[in-house]
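Visitor: pasting the structure only:
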C-alpha cells in the first residue's frame, strides 16, 4: 500500500515535470514564430446548431501552463514528505491533479462556457482542499471560500447569457464587433466583478486569508499560480475591450486600496501563513492596478515571476511550521538561521524577490511596473497607493525575517529541528527560478526593450521606497518594544488594521446577521407560532377536536338533543327580541 502511494506521487511528479518542459518549449516556439493555434472539436450537431469545444494555444497560454505544472510538480514532490503521515495521500494527489486540470481549462479556453467549466472546478476543488483537515475552523473557512467564489460564478453565467447578443461565446472571434457595441459595458462589468471575486479584491478579500486552513502545500499552489491568479488572467484575456472603459478607473482605485489594506494588515499579523496570504493579496492588487492602466503584458510578466517566489515562500513557511511542531505564531519562532540554515537561505531569497531587490525575479517585473507607471500622467492619490504599498511590502517582509531569523528562540526546549532533503530539493529548484526566472522571462516576453525616460531621482524611486520601508519597520519594532503598554490604549485602531479594515467581519457576520435575525423571528413567530397553530400539527389537532365533537353528536343521546333544542329556542327568542 505504501509503495502504491509513493508510486502515484512519483508518477504525478514526473508527468507534471515533463508536461511543463514540453509546454515551455512549445510556448517559446509559438512566441518566436508569432503563431497562434486554434483547436476546435465538434461535440454534437443538431440541425443547424453545433456545440464546439475550442482550445486557444498561443505563447501566453503555453508559458502559463508550463509555470503552473512546474510549480504543481514541485508541490507534489514536497507533499510526498510533508504529508507522509497522511492516510489518504492518494486522495490529496488526485485533488491536486483535478485542481491543475481546472486551471488548464481556464487558461486554454477562448470560450466563456468552457471557462466556466474550469472556473467552477477551481471553486469546487478549492473547497474540498480547504476542508481537507476536518474541523469546524476548516469547515467555516471552506464555506466562506466557496460561497464568495460563487458570486464570481454567477457573474460569469450572467456574462454568458449577455454574450448571446453578440451571436456566440468565443470572445476571440468577436473582437471588432464587441469593441463597437454599446452593450460591452455590461459584459465587461460582469467579467471584472467575476475577476474581483476570484482574485479577492475589496470587498471580496476576506476569503483569501481564510483559505489558509488548507494544508500548506495547497497554499503554495493556490496562492502562487492557480486559484487567485484566474481572475487576473481572465482580465488579461479580455484586456482588448476593457482598456478604453471608464470602469477600469474604478478598478484602479479598488485594487490600490486592496494593496494598501493588505500591506497594513500584514504589518499587524502574527500568523505566519496569514502574513504570506496578505502579501499575495497585495501582489494581486498590484497586478490589477497595472492591468487597469492598460499594461496587460506587464501584468502577465509579474504574474509569472510572482508565482515562483510565492510558491517558495509558502514551502519555506511549511518547513518552518513542520519543524516547530505545527506552531504558526512568528513570536514563538526565532533563531532559525542557526538551526535550519538552508530553509533560512531560501526564505531570504524568496523574501528579497518579493521586495523587488535588484536582480531577483521580482525586481524585473516590479521595477518595470513602477517605472512604466511613473511615465504615465496620474494623480497623487494613485502615486501614493502604488509606492506606499510597495514600501509596506518591504516593511512586513523585514518584520517576518526579524521574528523568524534574528529574534531569540521562543519555542519549547524539546523541539528537534531536522531538514528533509526531498522537501529541500523541491524548494531548491524554485529558489533558482526566484533568482534567474525574472531575467529569463523578460528576454522571452519583451524581446524589444521599452523606452523609459525618467529623471535620476524618479529612476531611483524604487530604491528609495525599499530603503524607507526598511527604516519604517525598524522604528516600528523599536516603538512596539519600548511603548507597548502605551500602545494598548489604541487597541481599536490596531484591531481595525489587523482585521482587514473589518471587511472580513462585514462580509461574513455583517451580511449574515440581518438574515439570521429575520430567520430567528420567523421561526419563533411563524414556525413555532401561527403556523404551528393553523398548519401542520394545528390542522391535525383541530380536525381531531371537531371529529370528537361530531362523534359525541352521533351517539344520539336524548339529553344531548334536548340541550341542543333548548339552546336553539333561547337563541331564537334572543334574536326576536333584538329584531
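Guide: Alright, I've got the coordinates. Because the structure is a prediction, the values reported are computed rather than measured.

Visitor: can we go C-alpha only for contacts and neighbour counts from here?
Guide: Noted.

Visitor: can you map out the helices along the stretch 151-300 of the chain?
Guide: Per DSSP state H, counting those that start in this stretch, the stretch 151-300 of the chain has helices spanning 175-180, 184-198, 207-210, 216-222, 229-237, 239-242, 247-268, 272-292, 296-323. These are given in chain order.

Visitor: Just name whatever secondary elements the third one is in contact with.
Guide: The reference is to helix 207-210. On a contact count with 3 or more Cα pairs under 8 Å, 6 or more residues apart in numbering; DSSP states H and E, helix 207-210 meets helix 136-162, helix 272-292.

Visitor: if I look at residue 359, how far off is residue 85?
Guide: 39 Å (Cα to Cα, to the nearest Å).

Visitor: So these two - more neighbours on which side?
Guide: In terms of neighbours (other Cα atoms under 10 Å), residue 359 is the more surrounded of residue 359 and residue 85; the figures are 15 against 9.

Visitor: was I right about that one contacting residue 435?
Guide: Yes: with contacts counted by Cα atoms under 8 Å, residue 359 reaches residue 435, the gap being 7.3 Å.

Visitor: Below is structure B, check it against A:
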C-alpha cells in the first residue's frame, strides 16, 4: 500500500505542477528548450534536450494525473497479486517512457521513450503469462517494431541536417527532399503506434493485459504516442502525405466502428472505440487541424481511462467474465459504477455538454466547413453514427434488461479504493471539455453552416442510438441465425479479416516453405552430401582401422613371417 501511495501522490503533485506551468506558458506564449550536457569528450558533447511548451506540459499533466488514478485503482484491482510491486514498477516505467517522448525535441531521446513504450508494453501484455497473452504480446511487439525501424531510418536521414533536433528544421527545411522522406517515415512510425490500417490488429489483442494497464494504454500513453508525434511534425506534412493519412485514418475510423458493433467482449469493444477515436484524431490532423486533434486527444484520454476503469470494476465483480451477454441489469447491483460508465459513454457519443461534446462537435463542424468531397463527409458522419450505435448497444447489454450471470454472486460497489480512483476522474470527464476549450482555443473557430448541416451531428447521433438498440434486439431474434448474417458479422466483426492476415497470413507461408526447405535441404541433399556423408565415410574408415586393432597380434605375426621369408629370398 505504501509503495502505491508514494507513486500516486508523486504523480498527482507533478501533474498539478505541470498543469499550472502549462497555463503560465500558454498565457505568455512562451516555450523553453533546455540542453543538459551529459558527457563531453574532446570537442564532442552529448546533450540531452528537453522542450517545455504549453502542449508538452499540458499533455504531461494529463498523463501523470491519469496514471496516478490508475495506480491508486490498481492497489485494489491487483490486490491479490503477490507481485503487485513489480506491476506498479512496470506502470511507472511505462509512464516515464511516455514523458521522455513528450518532452523530447530530439529524435534520439524520442527513440528511447518510443522503444521504452514498446518494450514495457510487451512486459505488461504478457503479464498473466498464458498462451493468449504471449501471442498478443508478440503481435504487439512485432507490429510496433516496424515503426521503430522507420524511426531508426529517419534518424539516419537526419544526418543530412547535422543535428537530430527536428524542431530547428521544421519551419525552414519542410520543402527539402530529406524532410519529405523523414516525414513519410514518421508517418509510418505514427501509424504503427496508433494502430491505423493495416497495423490495427494489435490493438484489440493488447487487451490481454490487466485492465488498469488497458486504461492507461488506451487513454494517454502508448496509442496516443503516434498522434502526438505527428502533431509535432504536422508543419512539414506535404499535401500528398496529408491525403494518404486522411484516407487511411477515415477508413480506420469506419472499420473500428463496424467491428465494435459486432463484438461481445467488453474490453475489446472499448478498445475498438479507442481505434475509432484515433482514426478521428489522425484524419482531423491530416486536414490541418492539429490543435483540434490535440484537444480531442486530451478529452478522449479522460473519458476513455474512466471507461476502462468501470469495465475493470465490472469484470472484477463478475469473476473475470468479459462477455457482455452474461451481464445485464448491472445498474441494480453496481449503481455508482454504472453511473460513471453511462456518463463516459455519453461523453464518447458527444452528448451535450460533456467533455467529449466540445471537441467532437467542433471537429464535425470543421469537417462540414471543409471542401473535401462527399466521401470524407459521409464516412465521418457514418462513423459518428456507428460510435453512438455500439455505445447504446453496450449500454443496452450491460446496464439494462435482466441479469444473466450466476444466481450465486457477490456483485456490488464494494471496492471503495477502486471507486475513489474512478471518482477522481469523473469531475474532469464532465467539466474539462469546456475548460480546455477556453484554454487551448484562444481564438474561437468561426463556424458558418446552414441549419440542416448544423443539425446533422444531432440527427446522426439520434440515428446511431436507434441503430444500436435495433442491432441489440435483432441479435436476440431468430433472423440473426441466418447464414448470410453470420458470414457478414464474421467479416465485419473481425476487423475486415485483418487479425488473420497479420498473424496466420504472415506465419503460414514462411512456415510451410520452411518445412519444405527443411525436408529437401536440411534433411535431404545437404544432409546426404554434408554431415551424413562425412559421418558414413569416417565410420567406414574407423571400421577398417578397427579390423587392424582387433587382429593386431595376427597382423604382427604375419608381418614377421613375411619379413623372414623376404630375408631368406634376399640371402639366396
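Guide: Arrived safely, thanks for sending. This is a predicted model, so every value here is computed, not measured.

Visitor: quick one: TM-score?
Guide: Their TM-score after superposition, calculated using TM-score structural alignment, normalised by the length of structure 2, is reported as 0.94; 554 aligned residues with a Cα RMSD of 1.7 Å.

Visitor: one step back: of all the helices of the stretch 151-300 of structure 1, which lies closest to residue 497 of structure 1?
Guide: Go through the helices of the stretch 151-300 of structure 1 one by one with Cα to Cα and the one that ends up closest to residue 497 of structure 1 is helix 247-268, at 5.3 Å.

Visitor: Mean deviation, that closest one versus structure 2?
Guide: Relative to the matching residues in structure 2, helix 247-268 of structure 1 has an average distance of 0.6 Å after the fit, by mean Cα distance after the TM-score superposition for structure 1.

Visitor: burial count for residue 320 of structure 1?
Guide: Other residues within reach of residue 320 of structure 1, judged by other Cα under 10 Å, total 25.

Visitor: which residues touch the equivalent of it over in structure 2?
Guide: Counting by TM-score structural alignment, residue 320 of structure 1 corresponds to residue 314 in structure 2. The contact partners of residue 314 of structure 2, by Cα atoms under 8 Å, 6 or more residues apart in numbering, come to residue 337.

Visitor: hmm, try it at 7 Å
Guide: Shown in contact with residue 314 of structure 2 (Cα atoms under 7 Å, 6 or more residues apart in numbering): no residues.

Visitor: What's the separation between it and residue 333 of structure 2?
Guide: 10 Å.

Visitor: What of residue 170 of structure 2?
Guide: Residue 170 of structure 2 sits 55 Å away from residue 333 of structure 2, going by Cα to Cα.

Visitor: and what of residue 457 of structure 2?
Guide: In this structure, residue 457 of structure 2 and residue 333 of structure 2 are 34 Å apart, going by Cα to Cα.

Visitor: Who has more neighbours out of those two?
Guide: residue 457 (20 against 17).

Visitor: Doesn't that one belong to a helix?
Guide: Yes: with DSSP: H, G, I helix; E, B strand; the rest coil as the criterion, residue 457 of structure 2 is part of a helix.

Visitor: How about the alignment partner in structure 1 of it: what's its closest non-neighbour residue?
Guide: In the superposition onto structure 1, residue 457 of structure 2 corresponds to residue 462 when matched by TM-score structural alignment. The shortest distance from residue 462 of structure 1 to any non-neighbouring residue, by Cα to Cα, 6 or more residues apart in numbering, is to residue 367 (6.8 Å).

Visitor: Around the one you found, count how many other residues there are.
Guide: Neighbours of residue 367 of structure 1 under the rule other Cα under 10 Å: 19.

Visitor: and if you look at the one 10 residues further on?
Guide: Residue 377 of structure 1 has 8 neighbours, counted by other Cα under 10 Å.

Visitor: and it, what pairs with it in structure 2?
Guide: Correspondence of residue 377 of structure 1 to structure 2, assessed by TM-score structural alignment: residue 371.
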